[in-house]
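In: the sequence isn't on hand, but the structure is:
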């Protein structure tokens, strides 16, 4: 398992670590209108999945904005941001921030995504910061578990991986 800290303190991740070459695990999360979203909801597309602890914090805000900006240069790539924030809070934040190219999804109900991708933090019931790229055949082509949850991911490497997965 990836070794992750949150504000310098080690945390326990639930679930299985995902590796490049794995078949992407399925999950069920909620869209802002409370409808269920699964991996199959975007079948046949390249997906860049940005995982954040909470959309209302500085690094998570910056991460979501960065991938929203990158979306215009990524043809045929769906960008999903997953957190345990309630769908209503995600919708409010997106409206206030002008986020219109990234789909925010909530894993608050049962941590389906968090456990499937090994990012559920047991001690905090938050998700660890990570980025995954999944190609149109549902194969994982890029994985970054950010070792310190309050640090930024490698945006350029993730964006290049999404372009290469097309």
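Out: Here it is on my side, so go on. All figures in this text were calculated on a predicted structure; none of them were measured in a lab.

In: when you work out contacts or count neighbours from here on, use the C-alpha atoms and nothing else.
Out: OK.

In: now the lengthiest helix in the chain, how far from the chain's geometric center?
Out: In the chain, taking DSSP state H as the definition, the longest helix is helix 58-70. Centroid displacement of helix 58-70 relative to its chain, using Cα atoms, centre = their mean, to the nearest Å, is 11 Å.

In: now what about it, what contacts it?
Out: By Cα atoms under 8 Å, 6 or more residues apart in numbering, the residues outside helix 58-70 that reach it are 50, 52-55, 79, 81, 99-102, 150-153, 155, 159.

In: let's go with 6 Å and repeat that
Out: Contacts to helix 58-70, defined as Cα atoms under 6 Å, 6 or more residues apart in numbering, come from residues 52, 55, 101, 102.

In: and the residue nearest to residue 84 when sequence neighbours are not counted, what element?
Out: The shortest distance from residue 84 to any non-neighbouring residue, by Cα to Cα, 6 or more residues apart in numbering, is to residue 108 (4.2 Å). Assigned by DSSP states H and E, residue 108 falls within no helix or strand.

In: neighbours of residue 108, how many?
Out: 20 (other Cα atoms under 10 Å).

In: now the one 4 residues further on
Out: Residue 112: 20 surrounding residues under other Cα under 10 Å.

In: quick one: it from residue 87, how far?
Out: According to Cα to Cα, to the nearest Å, residue 112 stands 15 Å off from residue 87.

In: what do you get for residue 105?
Out: For residue 105, the distance to residue 87 - Cα to Cα - is 7 Å.

In: put this next to the first one:
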């Protein structure tokens, strides 16, 4: 089981820890229009899944903007998804205010299905733990980072390098 802290307090992450080499679990989250979205909807592409507690916080906002800025240079065979437990309406508002349109924001608010499948649901807070997953076009997990302290930034360079390794 992954052990992390959030604001230096330990949190419980029920669900499954995902590891490199695993078959990526499917999940159902909501698009900004409330439509269900599953991992299989992006089948055949490399997926960079950026998980944040809430887009309306500094580190989460920075993380999402960073991957949005990088998305165009990753190529057409790469899908960048940001998943949080924010309401879909809040995600849509955030993307419009911040001019972010090169990634897809998805909400795990309704069922925390992604959080359970990937072991990122913080039981005490009903938020998702900051993490990064890179999944290849055959749905194999190629890179995983569960950020040890939830208010810290992930290792952007390692995640992006994992994507580039799969697309070169």
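Out: Done, it's in. This one's a predicted model, so the numbers in the text were calculated from it and none came from an experiment.

In: overlay them and tell me the TM-score.
Out: Comparison of the two superposed chains (TM-score structural alignment, normalised by the length of structure 1) gives a TM-score of 0.99, and 166 aligned residues with a Cα RMSD of 0.5 Å.

In: thinking again about what came up before, so residue 105 and residue 87 of structure 1 - more neighbours on which side?
Out: In this view residue 105 of structure 1 and residue 87 are compared by other Cα under 10 Å, and residue 105 has more residues nearby, 28 against 22.

In: circling back to that earlier point, what's the mean distance for the longest helix of structure 1 versus structure 2?
Out: Comparison of helix 58-70 of structure 1 with structure 2 after fitting gives an average deviation of 0.2 Å (mean Cα distance after the TM-score superposition for structure 1).

In: please identify which of the contacts of helix 58-70 of structure 1 is nearest to residue 43 of structure 1.
Out: Nearest to residue 43 of structure 1 among those: residue 102, at 16.6 Å, using Cα to Cα.

In: quick revisit: who wins on neighbours among the contacts of helix 58-70 of structure 1?
Out: Taking other Cα under 10 Å as the neighbour criterion, residue 52 ranks highest of the contacts of helix 58-70 of structure 1 with 28 neighbours.

In: contacting residues for that one?
Out: Applying Cα under 6 Å, 6+ apart to residue 52 of structure 1 gives the contacts 60, 83, 129.

In: quick one: neighbours of the second one, just the number.
Out: Number of residues near residue 83 of structure 1 (other Cα under 10 Å) recorded here: 29.

In: next, the nearest residue to residue 155 of structure 2 once chain neighbours are set aside: secondary structure please.
Out: Once flanking residues are discounted, residue 155 of structure 2 sits nearest to residue 145: 7.9 Å by Cα to Cα, 6+ apart. For residue 145 of structure 2, the assignment made with DSSP: H, G, I helix; E, B strand; the rest coil gives strand.

In: for the contacts of helix 58-70 of structure 1, work out which two are farthest apart.
Out: Maximum pairwise distance in the contacts of helix 58-70 of structure 1, criterion Cα to Cα, is 16.6 Å, between 52 and 101.

In: what's the angle from the helix or strand containing residue 91 of structure 1 to helix 58-70?
Out: Taking DSSP H and E as the criterion, residue 91 of structure 1 maps to helix 87-97. If you take axes from the mean of the first three to the mean of the last three Cα atoms, to 10 degrees, helix 87-97 of structure 1 sits at 60 degrees to helix 58-70.

In: pull the distance from helix 87-97 of structure 1 to the chain's centre.
Out: How far helix 87-97 of structure 1 lies from its chain's middle: 16 Å, per Cα atoms, centre = their mean.

In: average gap between it and structure 2?
Out: Its aligned residues in structure 2 lie a mean 0.2 Å from helix 87-97 of structure 1 after superposition (mean Cα distance after the TM-score superposition for structure 1).

In: contact partners of that helix?
Out: Contacts to helix 87-97 of structure 1, defined as Cα under 6 Å, 6+ apart, come from residues 32, 106.

In: onto which residues of structure 2 does it map?
Out: Taken onto structure 2 by TM-score structural alignment, helix 87-97 of structure 1 occupies residues 88-98 there.

In: and the helices in structure 1, which stretches?
Out: In structure 1, the helices defined using DSSP H lie at 58-70, 87-97, 112-116, 155-164.

In: would you list the ones you listed in JSON lines and tack on distance to residue 21 of structure 1?
Out: Output for the helices of structure 1, formatted as JSON lines (distance: least, Cα to Cα, whole Å):
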{"stretch": "helix 58-70", "distance to residue 21 of structure 1": "23"}
{"stretch": "helix 87-97", "distance to residue 21 of structure 1": "31"}
{"stretch": "helix 112-116", "distance to residue 21 of structure 1": "15"}
{"stretch": "helix 155-164", "distance to residue 21 of structure 1": "13"}
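
In: and those helices: which comes nearest residue 10 of structure 1?
Out: Proximity to residue 10 of structure 1 (Cα to Cα) singles out helix 112-116 among the helices of structure 1, at 17.2 Å.

In: perfect, I'm done here.
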